[in-house]
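*Asks:* Here is a sequence together with a model predicted from it:
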Amino acid sequence: MARISAAERRRDFINAAVDVIAIYGIDGATTRRIAEHAQANLAMLHYCYDSKEDLFADVYKFVAGRFSDVVKDSDPHTTLADTAGQLLRGVMQCYLESANFTAATLELISWARRQHEDRGIAVYDEAIETVRDALRGAASEQPVDRETIDQIAYIIGTLSDGFALSWLTYGDRSAAMAQMDVVASVLESWLAARLGSAPVTV
């Protein structure tokens, strides 16, 4: 049997932690449960991670990385409006692909706020800033002011978060796919109105 590297094991534990957090919440996400879900023994988990906090730090990085991947997968050669639409659909698709990822993401951010820690805020801030960067790149062909970029990023975050909550609450994939079109149309309508009067940068 091929030996599994420590890096591969860490990935297994991160994925398992996401699932366990989604099912049991942060407080119920014990290292024993995570190890069992990863089909590994507890000693291996403690070999890869000095503490539960170290593992959770990697889980936060994983969540932030998923949002960064959405931006990387967007087409950089489109208009600002098209880029915004791609980003919104990409984030919603990311949520739709895994209810556990959705539940764990919301739980991690809420838990961090309850603990007065900034990790949850940092993940959210990093995701929004990544979206801003992509929008700024698209705006090079259609320059708009910073406030408009911030507003578009905020709306993408707000609409995708609302979609995530609805998807997580009802768990109806076919309904969620139809709702993606509705949510995207809300952004499109706002963009059509806003960009038509957006101040141009000088």
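*Replies:* Here it is on my side, so go on.

*Asks:* all contacts plus neighbour counts: C-alpha atoms, from now on.
*Replies:* Fine.

*Asks:* check contacts around the residue positioned nearest the centre of the chain.
*Replies:* In the chain, the centroid-proximal residue (C-alpha atoms, centre = their mean) is residue 67; its distance is 4.3 Å. By C-alpha atoms under 8 Å, 6 or more residues apart in numbering, the residues touching residue 67 are 91, 94, 127.

*Asks:* who wins for most neighbours among those?
*Replies:* Counting neighbours by other C-alpha atoms under 10 Å, residue 91 comes out on top of these with 23 neighbours.

*Asks:* Closest one to residue 175 out of the contacts of residue 67, please.
*Replies:* residue 94 (15.9 Å; C-alpha to C-alpha).

*Asks:* give me the element that closest one is part of.
*Replies:* Here residue 94, judged by DSSP states H and E, is contained in helix 80-97.

*Asks:* buried stuff in that helix?
*Replies:* 80-96 (16 or more other C-alpha atoms under 10 Å).

*Asks:* about what we covered before: Throw the contacts of residue 67 into JSON lines and include distance to residue 38, thanks.
*Replies:* Converted to JSON lines, the contacts of residue 67 look like this (distance: C-alpha to C-alpha, whole Å):
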{"residue": "91", "distance to residue 38": "26"}
{"residue": "94", "distance to residue 38": "22"}
{"residue": "127", "distance to residue 38": "27"}
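
*Asks:* of the residues you listed, closest to residue 58?
*Replies:* residue 127 (15.8 Å).

*Asks:* Hmm, residue 29 is touching residue 19, no?
*Replies:* No: under the criterion of C-alpha atoms under 8 Å, residue 29 makes no contact with residue 19, lying 9.1 Å away.

*Asks:* Of these two, give the one with the bigger neighbour count.
*Replies:* Looking at residue 29 and residue 19 with other C-alpha under 10 Å, you find the greater number of neighbours at residue 19, namely 22 against 19.

*Asks:* Could you identify the longest helix within this structure?
*Replies:* Counting by DSSP state H, the longest helix found in the chain is helix 146-170.

*Asks:* which other helices and strands contact that helix?
*Replies:* Applying 3 or more C-alpha pairs under 8 Å, 6 or more residues apart in numbering; DSSP states H and E, one finds that helix 146-170 contacts helix 80-97, helix 99-114, helix 119-138, helix 173-195.

*Asks:* try this one next to it:
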Amino acid sequence: MKKEKSIYKVNPKTGDKKQLFIDATICALAEYGYKGTTVRKIAEIAKVAPGLLTHYYSGKEVLIAESYKYLSHKFLELFRERVAEHRDNPLEALNIFFLKTFERENMDPRLLRIWLSFWSLTLLRKDLGHIHRETYHNYIEAIEGMLDRAYDLAGRQEDAERVRRQAIGINALLDGLWLEWCLNPETFSREEGLRIVYDFVESATGLVMDKDFSRLD
């Protein structure tokens, strides 16, 4: 899989102005948060006049909403790619999901500032709630699928509702650990966070994970 470009970089020379402004918005949110992100600041990062930016987008909230859609779908597609690469080994697919959650790039306070901005806007604009609902549903469905295949390979049958509860629990645990670590990295190490996830999954499912901590960057 090709290396993805950093979400904290923009290419002012790109011909796709809409994407340029979305990239610049994400960078502004990462550095300045929701309150500090203005049309002028976004234009400065994109290296264009504010008037050109407002020709494409009517204001800050619209840009943040479009950035929310873009980044949510981008992360979801990356997740799907990683899962698909290990479709025949569902426990390894789960393992990759856990490892990627705790890799350095994802445990970055800048990423927290971006998502806090998105969530703040969602509270202000209820019409954006569908973005969260759609992406959440897809993550839970994918985790359910990995668990179902893992149980099949282990020669076990599990109730669909129980598997769904497990998927929701795994997703919630990852979100909670990620949020706590970004707020205070001294609470636990990334390796400890990963151990917590492994302990929960093995206790809840009876499945045995390949706990290779050397793969944590």
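*Replies:* Arrived safely, thanks for sending. Model, not experiment: these values are computed from the prediction.

*Asks:* care to give me the TM-score?
*Replies:* The TM-score (TM-score structural alignment, normalised by the length of the first structure) is 0.73; 187 aligned residues with a C-alpha RMSD of 3.1 Å.

*Asks:* Roughly how far does the residue nearest to the centre of the first structure sit from residue 93 of the first structure?
*Replies:* For residue 67 of the first structure, the distance to residue 93 of the first structure equals 11 Å [C-alpha to C-alpha, to the nearest Å].

*Asks:* still on that earlier bit, map the residue nearest to the centre of the first structure across to the second structure for me.
*Replies:* By TM-score structural alignment, residue 67 of the first structure lines up with residue 75 in the second structure.

*Asks:* if I look at the residue nearest to the centre of the first structure, how far off is residue 127 of the first structure?
*Replies:* Applying C-alpha to C-alpha, the value for residue 67 of the first structure to residue 127 of the first structure is 6 Å.

*Asks:* Same check on residue 4 of the first structure?
*Replies:* 32 Å.

*Asks:* how about residue 38 of the first structure, what does it touch?
*Replies:* By C-alpha under 8 Å, 6+ apart, the contact set of residue 38 of the first structure is 12-13, 15-16.

*Asks:* With respect to residue 148 of the first structure, which of these is nearest?
*Replies:* For the contacts of residue 38 of the first structure, the nearest to residue 148 of the first structure is residue 15 (36.3 Å; C-alpha to C-alpha).

*Asks:* neighbours around the closest one, how many?
*Replies:* Neighbour tally, residue 15 of the first structure, other C-alpha under 10 Å: 18.

*Asks:* counterpart of it in the second structure?
*Replies:* Checking TM-score structural alignment: residue 15 of the first structure goes with residue 23.

*Asks:* now the one helix or strand that match maps to, how far from the chain's geometric center?
*Replies:* Applying DSSP H and E as the criterion places residue 23 of the second structure in helix 17-36. Centre-to-centre, helix 17-36 of the second structure and its host chain are 17 Å apart (C-alpha atoms, centre = their mean, to the nearest Å).

*Asks:* What of stretch 81-101 of the second structure?
*Replies:* On C-alpha atoms, centre = their mean, the centre of stretch 81-101 of the second structure falls 15 Å from that of its chain.

*Asks:* just stretch 184-192 of the second structure next, same as before
*Replies:* Worked out by C-alpha atoms, centre = their mean, stretch 184-192 of the second structure lies 19 Å from the chain centre.

*Asks:* re earlier: for the residue nearest to the centre of the first structure, pull up the helix or strand it's in.
*Replies:* Using DSSP H and E, residue 67 of the first structure falls in helix 52-72.

*Asks:* Show me which positions of that helix end up buried.
*Replies:* 55-56, 58-60, 62-64, 66-68, 70-71.

*Asks:* Now tabulate those in CSV and tack on distance to residue 23 of the first structure.
*Replies:* Shown next, in CSV, are those (distance: C-alpha to C-alpha, whole Å):
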residue, distance to residue 23 of the first structure
55, 17
56, 16
58, 19
59, 15
60, 17
62, 18
63, 17
64, 20
66, 20
67, 22
68, 25
70, 25
71, 28
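
*Asks:* Run through the residues that contact the nearest residue to residue 166 of the first structure once chain neighbours are set aside.
*Replies:* Nearest non-adjacent residue to residue 166 of the first structure, counting by C-alpha to C-alpha, 6 or more residues apart in numbering: residue 176, 7.9 Å away. By C-alpha under 8 Å, 6+ apart, residue 176 of the first structure lies in contact with 96, 163, 166-167.

*Asks:* just the buried members of those?
*Replies:* Among these, the ones that count as buried by 16+ other C-alpha under 10 Å are 96, 163, 167.

*Asks:* what's the closest of the residues you listed to residue 50 of the first structure?
*Replies:* Among these, and counting by C-alpha to C-alpha, the member closest to residue 50 of the first structure is residue 96, at 32.7 Å.

*Asks:* In contact with the closest one, which residues?
*Replies:* Counted by C-alpha under 8 Å, 6+ apart, residue 96 of the first structure has contacts 102, 164, 167, 173, 176.

*Asks:* Counterpart of the first one over in the second structure?
*Replies:* Residue 102 of the first structure maps onto residue 112 in the second structure when the alignment is built from TM-score structural alignment.
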